[in-house]
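Undergrad: Using only what follows, build the 3D model:
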Amino acid sequence: MLKERPLSEKITALDGQVFDVVVIGGGAVGCSAAREAAAAGYSVLLAEKGDFASGSSSRSSRLLHCGLRYFEAPNPMRYFARHPARFLTSLSMARQAMRERRELVLTSRERVTPIDFFFPIYSDGPYRPWQVDMAFGLLKRLAPGDVPLDYTRLKKPEALQKPMVAALGNRAKLAGAAQFTEYQFNWPERLCIDAVLDAEEAGAVALNYTEARMGDMQNGARKVTLHGPDNAHATVRGRRVMAMSGIWIDKVLSAPGKRASRKIFGTKGGHIVIRLPEEYRGQGVSTINSWGEPFYCIPWHDLHYIGPTETPYEGDLDDIHVDEHDLEFLLSETASLFPGLGVTRDKVIRTWAGVRPLTYDPAHPKGSRARELHDLGPEGLEGVYAMTAAPVMSHRDSGRKITGVLHSGLSPSGTASALSYRPRLPIENSNAQPIAEGAGYTLADVRHAVRHEHARTLLGVLFRRSGVGLRHWFSDAEIARVAEEMGAELGWSEAERETEIDRYKRDITRLYGVPNRRDRAETNDDATIPQGERA
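TA: Just a heads-up that it's a prediction; the model follows:
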């Protein structure tokens, strides 16, 4: 049975409490803000309407990138000459990317993986070899040298010795390729879970599956109503409210009846997952698609994923997935850019899509990537702040900036504590059965996830807390085994356990399936996890 109070009891027990800070949204930025604020001595409540890391934070291209993409534009010299302010913004964002890259690699190496990346240079392309040299030289100067880029420019004969470069199209006009080291998040969801646990250790209260709605200010604190499972509800107050809810920010800010101006412009990024021959493993390509936008083929364990799309999104924020239009675009671009890979619809194993919470700016037709921390006081929402366009890779810096704003006008009610940012690793020396062969995540870890990491669903364990789900196709027996373990902890009846299994299968088909084709997610037994790979 459950080793801690049910979530509904946790919620009702909070009724009437006053917090220094209420953080709404449990993605990478919200979890990091809660961690930093709690460690600074503030009393913090973190509320997430779904599971932690269930939104855009889990749907990105998973790159801890070096900042090169901020200089990518059609005719970049002309573009930045015409828009010098945008060049300065790109320079600032690239500098921040390099700093974040360095910090995460040095302090959380277990959460990132280095990969060999190639950027093809074409004689008829938008970038000359000297421009590529200049861009990487600039990036090198923007960051310390202890996490190097390992940049080298390969001439055409040498570049074509690399299988991933040899698979590219337009080889007749290939002039060479830039080779450099990029880093990839092993799975960004775990960064959020780690941040939640850090925040709780520092004294924060963290609630998932709890919707928070803002109300009016009362005696210097804003009313926030909490709504959770089993009709649980409570009213708390926050001296400051941080709307860190990503693509849902505009909805959160409209709740009090004083509708703030638009803050979010969402663009959808879709990906396809494929399996390539062994010689491609560990190699990725960064190039430019037909729309002049970044496009990647990225290694992922023994798989690769390709994308993203970048289209304005006005659809259901709770039902984001790759549709037929996305799939056709991704296949068309892949056939044009990587004809040597031979990717066709029937070779697509899985898909996923997310929506980027970019900053709304009429001057940018697809939203601005400039991160902004908005003070909603001038719009009638005193003590409310929202952050837009904050990528996963900058979550720590975002949390610090948010805490800096707190310090400027609010003294913490408690004592500060130190943060180590240590990754939470699977339980060691466990004789428990693994959830799948070679997974590095056991049934003991499942129990731990339920008891200590707020896991309440199969999707929450098999994808977000273990990181295994996107790269392994669980059999019915494996799913049932994990469901039985969770059910014993959560008190599920047999009927509830079967309902949860059905929900899990529907969710992965909807979120990760291939449009207009029965998803192979839980029936393909040839996609095993390579031995020695730990989640």
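Undergrad: contacts and neighbour counts: CA atoms only from here.
TA: Noted.
Undergrad: Assumed A212 was part of a strand.
TA: Yes: under DSSP: H, G, I helix; E, B strand; the rest coil, A212 sits within a strand.
Undergrad: ok, it touching V23?
TA: No: in this structure, A212 is not within contact of V23 by CA atoms under 8 Å, at 9.1 Å.
Undergrad: quick one: common contacting residues for the two?
TA: A47 (CA atoms under 8 Å, 6 or more residues apart in numbering).
Undergrad: Let's verify the nearest residue to A206 once chain neighbours are set aside: helix, strand, or coil?
TA: Residue nearest to A206 in three dimensions, not counting chain neighbours: L46, with 4.7 Å by CA to CA, 6 or more residues apart in numbering. The three-state label given to L46 by three-state DSSP is strand.
Undergrad: my guess is L46 contacts E200, does it?
TA: No: the criterion here is CA under 8 Å, and L46 misses it with E200 at 9.6 Å.
Undergrad: Among the two, which residue is more densely surrounded?
TA: Comparing L46 with E200 by other CA atoms under 10 Å, the one with more neighbours is L46, at 27 against 18.
Undergrad: ok so, going back, list the residues that contact both of L46 and E200?
TA: Common neighbours of L46 and E200 (criterion: CA under 8 Å, 6+ apart): A206.
Undergrad: what are the ranges of the helices in the stretch 201-350 of the chain?
TA: 249-254, 324-337 (DSSP state H, counting those that start in this stretch).
Undergrad: residues contacting the residue most central in space within the chain?
TA: In the chain, the residue lying closest to the centroid (CA atoms, centre = their mean) is S57, at 2.5 Å. Residues in contact with S57 (CA under 8 Å, 6+ apart) are 27-28, 188-189, 392.
Undergrad: Could you pull up the contacting residues of the residue nearest to A206?
TA: 22-26, 30-31, 34, 204-207.
Undergrad: Second input sequence below; structure requested for side-by-side comparison:
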Amino acid sequence: MSKFSFANREQWMKEVEQEHFDVVIIGGGITGIGTALDAVTRGMSVALIEMQDFAGGTSSRSTKLVHGGLRYLKQFEIKMVSEVGKEREIVYNNAPHVTHPEWMLLPIYRDGTFGKYSTSAGLRIYDFLAGVKKQDRRKMLTKESTLAKEPLLKKDGLIGGGYYVEYRTDDARLTIEVAKKAVEKGAKLLSYVKADSFIYDEDMIIGVVGVDQFTGKKINVQGSKIVNATGPWIESLVKKDRIIEGKHLFHTKGVHIVIDQSIFPLEQAIYFDTPDGRMVFAIPRKGKTYVGTTDTKYHGDLRNPVAGLEDKLYLIEAIKFMFPDVQVQMKDIESSWAGIRPLIREEGKGPSEISRKDEIWISPTGLISIAGGKLTGYRKMAEQIIDAVAADLKKRGANIGPCITKHLRISGGEFEFPTDYGRYVEEKTEEFIRAGFSHEEAYSLASTYGTNSEILFQLAEEIEETEGLPLFIRLLIRYSVYYEMTMTASDFFVRRTGALLFNIEWVKKWRKPIMKEFESIFNWEKELVERNNKELDKMLMEIEQVV
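TA: Next up, the predicted model:
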């Protein structure tokens, strides 16, 4: 079994040029990675290239919920609510270490978007369509019960609330865990390799020319089928094709802000409507409260979207509207992130009205592209893509198995039942404590990495605590590099730990010794050290900037 390690990257770069793959995937977000896992578990040979880090785009910039899309009921997208609702449960079953049940409160106001009876009926339909288990079905609350759940809510006009289950996740970690399982099954995944052009046999695409973003070296990756799962970059990749044909995308930006709970002491996750009729989440997480999202047209840099003044002010006003006793100001925003949604254009519809449904199309040259969709539905999207690939490969005599990802536990989530996760975390926490970690560190390791805790135990025995850098942090670094293909400091701070978003003071405190550790592991020269520091400086400035 190959380790998902930077140490294997150079060898994989050589190997992908020597092999002809059944499927070559461009795009290392959750859709592309999920597609790689589906394909490799059906017996296909798979290569994937991604121009940034895995989950470097939209897949690390969502609301961090595996949710069924309650608001889509208002748009009568019944099929999508049903399908995504059921997929929500599948994601939880296969990844309980990165997907956790989160009771959501929907406050109901006299003049609000949702009425008491329409909310009750809507949530009942929602539970039915999503196949929600009996113990997790919606409850309707009185005004008093609603305020007991969250005393900060606006009291004027409040008449009750709907209480229902969604699932909280770490989108980037979910993507990485799916990637680790795909590699375990035999897929070759390469980050920081940008698709530069296509290779043709007459008028059919048979491969991709990739460029290593570290060295500038070009590699040819050839395959029977080429999948374009590049999210916001789908159209730009389609334009590299000989015959330009496909859907037109509509990019919208979603922004989230993070506030310390000393300022916004939210106790309960809330889904509320704003004065302009949109819906916004406010969610407590590890001593912070994050709020989002916006939904506005976007025409800027796809690689580096940021939260601007207007975005932040909109969310602050939404907080003040629903939580009038919370005195939040611009200076209280500790961190923020912005993500781009690659939606399929629908004439006459605004950003919030466009469907989040996914759609697959195949160009005359054979390029398979997928756009739209939601984080929650990644597995189903992957299944649909590989169904199309398999049908053609079978015509050529290939022996392709059925889709098995519906019941396939991803890396770290290999429990018989998701309910085993809690007991497992308790047991492993005690083991990590006996190994010398604090309770907080031990719980963090066991709960974050799930059944991969065994690897962390072994790794902890091999490394020593150095002056200025605790064993816990060295363990996080070593595991991320040797088992999760971390290649840069921002990979670690943003997508492997989430610290830049939810624990920015920790980043500032440990940044220098962590950078030295990376320098030692990768044997970085001065130029690479400076490049990593500049990238981190830029991210810190953008995240903290009070415009």
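Undergrad: Do you know the score for how well these two fit?
TA: Here the TM-score for the pair of chains, by TM-score structural alignment, normalised by the length of structure 1, is 0.84; 491 aligned residues with a CA RMSD of 2.9 Å.
Undergrad: related to what we said a few turns ago, of the contacts of S57 of structure 1, which is the most crowded?
TA: A28 leads the contacts of S57 of structure 1 on contacts (other CA under 10 Å) with 34 neighbours.
Undergrad: What does that residue correspond to in structure 2?
TA: By TM-score structural alignment, A28 of structure 1 lines up with I30 in structure 2.
Undergrad: you'd agree that match is up against T175?
TA: Yes: at 5.1 Å, I30 of structure 2 counts as touching T175 under the criterion of CA under 8 Å.
Undergrad: For those two, list the residues in contact with both.
TA: 55, 59.
Undergrad: L501 of structure 2: neighbouring residues, count only.
TA: Counted by other CA under 10 Å, the residues lying close to L501 of structure 2 total 21.
Undergrad: And R424 of structure 1, by the same measure?
TA: R424 of structure 1 - counted by other CA under 10 Å - has 16 other residues nearby.
Undergrad: Can you classify it as helix, strand or coil?
TA: The three-state label given to R424 of structure 1 by three-state DSSP is coil.
Undergrad: For the closest residue to it other than its chain neighbours, give me its contacts.
TA: Nearest residue to R424 of structure 1, sequence neighbours excluded (CA to CA, 6+ apart): D194, at 6.2 Å. Contacts for D194 of structure 1 were tallied using CA under 8 Å, 6+ apart; they are 421, 423-424.
Undergrad: If you map those onto structure 2, which are still there?
TA: Checked against structure 2 using both residues aligned by TM-score structural alignment, their matches' CA atoms under 8 Å, the contacts of D194 of structure 1 keep these contacts: 423-424.
Undergrad: counterpart of K140 of structure 1 in structure 2?
TA: Under the alignment (TM-score structural alignment), K140 of structure 1 maps onto D127 of structure 2.
Undergrad: following the helix ranked longest in structure 1, which helix or strand shows up next?
TA: Secondary structure of structure 1 per DSSP state H: the longest helix is helix 84-107. Where DSSP states H and E defines the elements, the next helix or strand beyond helix 84-107 of structure 1 is strand 112-122.
Undergrad: what range in structure 2 matches that next one?
TA: By TM-score structural alignment, strand 112-122 of structure 1 lines up with residues 99-109 in structure 2.
Undergrad: One more: stretch 454-468 of structure 1?
TA: Aligned using TM-score structural alignment, stretch 454-468 of structure 1 spans residues 485-499 in structure 2.
Undergrad: What sits closest to the counterpart of H248 of structure 2 in structure 1 if chain neighbours are left out?
TA: Counting by TM-score structural alignment, H248 of structure 2 corresponds to K263 in structure 1. The shortest distance from K263 of structure 1 to any non-neighbouring residue, by CA to CA, 6+ apart, is to Y360 (5.2 Å).
Undergrad: Now do the same contact list for that neighbour.
TA: Contacts of Y360 of structure 1 by CA under 8 Å, 6+ apart are 262-265, 367-368.
Undergrad: can you tell me how far it sits from A94 of structure 1?
TA: According to CA to CA, to the nearest Å, Y360 of structure 1 and A94 of structure 1 sit 20 Å apart.
Undergrad: coming back round to it: R400 of structure 1: which of the contacts of L46 of structure 1 is nearest?
TA: Nearest to R400 of structure 1 out of the contacts of L46 of structure 1 is A34 (CA to CA; 9.9 Å).
Undergrad: Does that closest one lie in a helix or a strand, and which?
TA: Assigned by DSSP H and E, A34 of structure 1 belongs to helix 28-39.
Undergrad: these two touch, right, the match of H248 of structure 2 and T359?
TA: Yes: in this structure, K263 of structure 1 is within contact of T359 by CA under 8 Å, at 5.9 Å.
Undergrad: Touching both of those two, which residues are there?
TA: Listed as contacting both K263 of structure 1 and T359 by CA under 8 Å, 6+ apart are T388.
Undergrad: Quick one: residues contacting the equivalent of F21 of structure 2 over in structure 1.
TA: By TM-score structural alignment, F21 of structure 2 lines up with F19 in structure 1. Contact analysis of F19 of structure 1 by CA under 8 Å, 6+ apart lists 42-45, 236-239.
Undergrad: so where is stretch 53-67 of structure 2 in structure 1?
TA: Using TM-score structural alignment, stretch 53-67 of structure 2 corresponds to residues 51-65 of structure 1.
Undergrad: Any idea how far the matching stretch is from the middle of the chain?
TA: With CA atoms, centre = their mean, to the nearest Å as the basis, stretch 51-65 of structure 1 stands 1 Å off its chain's centre.
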